[in-house]
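Asker: Output the structure for:
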Amino acid sequence: MSIAQALRDAAARLDKVSGTPRLDAELLLAHALGLGRNALLLRQQDLSVPDGFAALLDRRLGGEPIAYITGVRDFWTISLRVTPDVLIPRPDTETLIEAAIEHFKDRSPERILDLGTGSGALLLAALDQWPRASGIGVDLSSKALAVAQDNAERLGLARRASFRLGDWAEGMTGPFDLILANPPYIASEEELTGDVLHEPASALFAGTDGLDDYRRIAPMIAGLLTDGGVAAIEIGHDQRESVSALLRAERLGVAVRKDMAGLDRCLIATRPSQS
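Answerer: Next up is the predicted model:
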């Protein structure tokens, strides 16, 4: 079977389980061949379908996320290793990096804190963006921290990134110029579908109203930000008012940034400058 036919057949089968069946097929076949997707598309006339492709396709048909099958996910300007021990980085979360860039403009944050770092996506993307910055990633999962540390080493960022086992910012000493956080925000009774069914529950659920972790994080952020510093915090699309109220109660200024779909996605919390 030719590469072109294999991709057509795989995409047709994946159409029942994926919103991006053709892309999924290309990524799986490229992974089976040990190539990047662009190389697959450019060289398909010279390639043969490897035996391992069928097994990868079956895994995706069973609902397993592409990122866990290939073990790789691109985020911002970096490529990350991901495992089922970490949340899969998503394009919507890049909104936090965009908000930070807009805040700092032509200057750089010096110290960065990433709460609930997971794969290290936010911290490492920020360090790649600002070569003079250093940062700390905190997570309650030792397995997630191992993934983050490996990503830092592979990206050549280990000298500027450190990772700590911790419960949010408990015991953390500031101040920090930039705080990044993508906490769990799904209500515990909410029914999930798709890729999230395979992701760690500890990174998804946050009590009956989805706000448990924001209640803990808000006062921590207020005490760790520098004057004029900023925290970029991911929220669920319907949580703008509820989370903003928690941050304002800590005397933080709050603004919102929308994601690519036009949904509220990032709250930008600032500590007013004392100068």
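
Asker: From here on, just use CA atoms for contacts and neighbour counts.
Answerer: Noted.

Asker: Which parts of the stretch 1-150 of the chain are helices?
Answerer: For the stretch 1-150 of the chain, the helices defined by DSSP state H, counting those that start in this stretch cover 3-14, 21-33, 37-43, 53-61, 66-70, 94-104, 121-129, 142-154.

Asker: Alongside the first, I'd like the structure of this one:
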Amino acid sequence: MKEDAPAGPDEGADLRACLGWGGTHLRDAGVDDPRREARLLMAHILGTDLAGLLARAQIDNFGRDAFAAAVRRRAAREPMAHITGRAGFWSLDLETSPATLIPRADSETLIEALLACRPDRAQVRSVLDLGTGTGCLLLAALSEYRAAWGVGVDIAPDAARLAARNARRAGLDDRCAMLAGDWAASIRGVFDVVFSNPPYIPQGDLAGLMPDVRDYEPARALDGGADGLDAYRALIDALPLLLAHDGVAVFEIGIGQERSMPALAERSGLEIVDIRADLVGIPRAVVMRHRQG
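Answerer: Next up is the predicted model:
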């Protein structure tokens, strides 16, 4: 039998034995933290959480087969969020799909940056999210700024539909609209906040990405052109017509791209007011506004 299609747990194996089998095969496939990932997959199959697994000892044949299939998918480096169909972001539980990037903790830095520069929750009344994907940034912002409304735009209709479902899932669909479109081409008006997590991986670096990302997430959401800055040039050029007088733009950036942002902002009459690092110290969120004075 091929190594990438391991036999399942022994018939009649209990839950603990199944988890041991799953952890071993995920470890052999090079998956980080394989024991935890095996438990997460088992919790998904059983419709419980990690704490709930402690109360379980047995699993039926259907559960064993479903768990084995999930382990095989993860061992092939399919992302966990594609297998479970969900991911957590900020305080939200979001539906995911191969149509969009998977929300990541790194991107929560953008919400932290916005809260730091706009601590008054009444100060933000309108939010635009360009390249919204799952809707994670827009919906997280709306969950914090309760008087705000928002618009999310994604070039992929499947992504816009997914974001709309997540808005309903979060109980925020009465305060936002999700649209399919090319960046801000169809948007009129100004916003207190403009978010974007655009494609920023230089083309030459795409082949070196982890297989979980390279082989399963949409290339259009990763490929930032020759230097990784193509989307930023288009977006920052559009910001002067999108930002309210005292508005802020909060963009995610890749490794080393903080060095390019000041010049891009300056040429559009903007200035950088903050660059915030993620939990491992990598500059991740850049905050821009209209140049003062």
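
Asker: about what we covered before: would you tell me which of the helices of the stretch 1-150 of the first structure gets closest to residue 225 of the first structure?
Answerer: Each of those was scored for nearness to residue 225 of the first structure using C-alpha to C-alpha, and the closest is helix 94-104 (13.5 Å).

Asker: The closest one to helix 121-129, inter-axis angle?
Answerer: 40 degrees (axes from the mean of the first three to the mean of the last three C-alpha atoms, to 10 degrees).

Asker: Show me what residue 103 of the first structure lines up with in the second structure.
Answerer: Counting by TM-score structural alignment, residue 103 of the first structure lines up with residue 117 in the second structure.

Asker: Check the helices of the stretch 1-150 of the first structure for me and report the most buried one.
Answerer: With neighbours taken as mean count of other C-alpha atoms under 10 Å, the helices of the stretch 1-150 of the first structure reach their highest mean count in helix 121-129, at a mean of 25.

Asker: now the angle from it to helix 142-154?
Answerer: Angle of helix 121-129 of the first structure versus helix 142-154, following the same axes, to 10 degrees, is 20 degrees.

Asker: contacting residues around helix 121-129 of the first structure?
Answerer: Helix 121-129 of the first structure is touched from outside by 75-78, 80, 89, 94, 97, 112-114, 117, 133-137, 148, 152, 157, 160-161, 180, with contacts defined as C-alpha atoms under 8 Å, 6 or more residues apart in numbering.

Asker: Now distance to residue 272 of the first structure too, for the helices of the stretch 1-150 of the first structure, in JSON lines please.
Answerer: Listed next are the helices of the stretch 1-150 of the first structure as JSON lines, based on distance: least, C-alpha to C-alpha, whole Å:
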{"stretch": "helix 3-14", "distance to residue 272 of the first structure": "50"}
{"stretch": "helix 21-33", "distance to residue 272 of the first structure": "45"}
{"stretch": "helix 37-43", "distance to residue 272 of the first structure": "46"}
{"stretch": "helix 53-61", "distance to residue 272 of the first structure": "48"}
{"stretch": "helix 66-70", "distance to residue 272 of the first structure": "40"}
{"stretch": "helix 94-104", "distance to residue 272 of the first structure": "13"}
{"stretch": "helix 121-129", "distance to residue 272 of the first structure": "22"}
{"stretch": "helix 142-154", "distance to residue 272 of the first structure": "32"}
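
Asker: what's the closest of these to residue 255 of the first structure?
Answerer: helix 94-104 (10.0 Å).

Asker: so how far is residue 159 of the second structure from the match of residue 103 of the first structure?
Answerer: 29 Å (C-alpha to C-alpha, to the nearest Å).

Asker: Next: residue 241 of the second structure.
Answerer: Distance of residue 241 of the second structure to residue 159 of the second structure, given as C-alpha to C-alpha: 25 Å.

Asker: Check residue 287 of the second structure too.
Answerer: Relative to residue 159 of the second structure, residue 287 of the second structure is positioned 25 Å away (C-alpha to C-alpha).

Asker: Go ahead and confirm residue 248 of the second structure touches residue 286.
Answerer: No. The pair residue 248 of the second structure / residue 286 is not scored as a contact, 10.0 Å apart, by C-alpha atoms under 8 Å.

Asker: between these two, which one's more packed in?
Answerer: Taking neighbours as other C-alpha atoms under 10 Å, residue 248 of the second structure and residue 286 compare with residue 248 leading, 28 against 24.

Asker: That one maps to what in the first structure?
Answerer: Counting by TM-score structural alignment, residue 248 of the second structure corresponds to residue 230 in the first structure.

Asker: can you check residue 161 of the second structure too?
Answerer: Using TM-score structural alignment to pair residues, one finds that residue 161 of the second structure aligns to residue 146 in the first structure.

Asker: ok, now how distant is that match from residue 90 of the first structure?
Answerer: Between residue 146 of the first structure and residue 90 of the first structure the computed distance is 20 Å (C-alpha to C-alpha).

Asker: what about the longest strand in the second structure?
Answerer: Assignment by DSSP state E gives strand 243-252 as the longest strand of the second structure.

Asker: Give me the angle between that strand and helix 108-117.
Answerer: Strand 243-252 of the second structure and helix 108-117 are oriented at 140 degrees to each other (the same axes, to 10 degrees).

Asker: Buried residues, strand 243-252 of the second structure. List them.
Answerer: The neighbour-count check on strand 243-252 of the second structure (16 or more other C-alpha atoms under 10 Å) flags 243-244, 247-252 as buried.

Asker: which residues in the first structure does the helix or strand just after that strand align to?
Answerer: Proceeding N to C from strand 243-252 of the second structure, the next assigned helix or strand is helix 261-267, under DSSP states H and E. Matched against the first structure by TM-score structural alignment, helix 261-267 of the second structure falls on residues 243-249.

Asker: What are the contacting residues of the matching stretch?
Answerer: 211, 214-215, 218-219, 235, 253-254, 267, 269.

Asker: could you redo the last one with a cut-off of 6 Å?
Answerer: Contact partners of stretch 243-249 of the first structure, identified using C-alpha atoms under 6 Å, 6 or more residues apart in numbering, comprise residue 218.

Asker: Show me which positions of it end up buried.
Answerer: Neighbour counts over stretch 243-249 of the first structure (16+ other C-alpha under 10 Å) mark 243-244, 246-247 as buried.

Asker: What is the nearest of those to residue 197 of the first structure?
Answerer: Lowest distance from residue 197 of the first structure to these (C-alpha to C-alpha) belongs to residue 243, with 25.0 Å.

Asker: Tell me the spacing between that closest one and residue 260 of the first structure.
Answerer: Plainly put, residue 243 of the first structure is 21 Å away from residue 260 of the first structure if you go by C-alpha to C-alpha.

Asker: same deal with residue 119 of the first structure?
Answerer: The span separating residue 119 of the first structure from residue 260 of the first structure equals 22 Å under the rule C-alpha to C-alpha.
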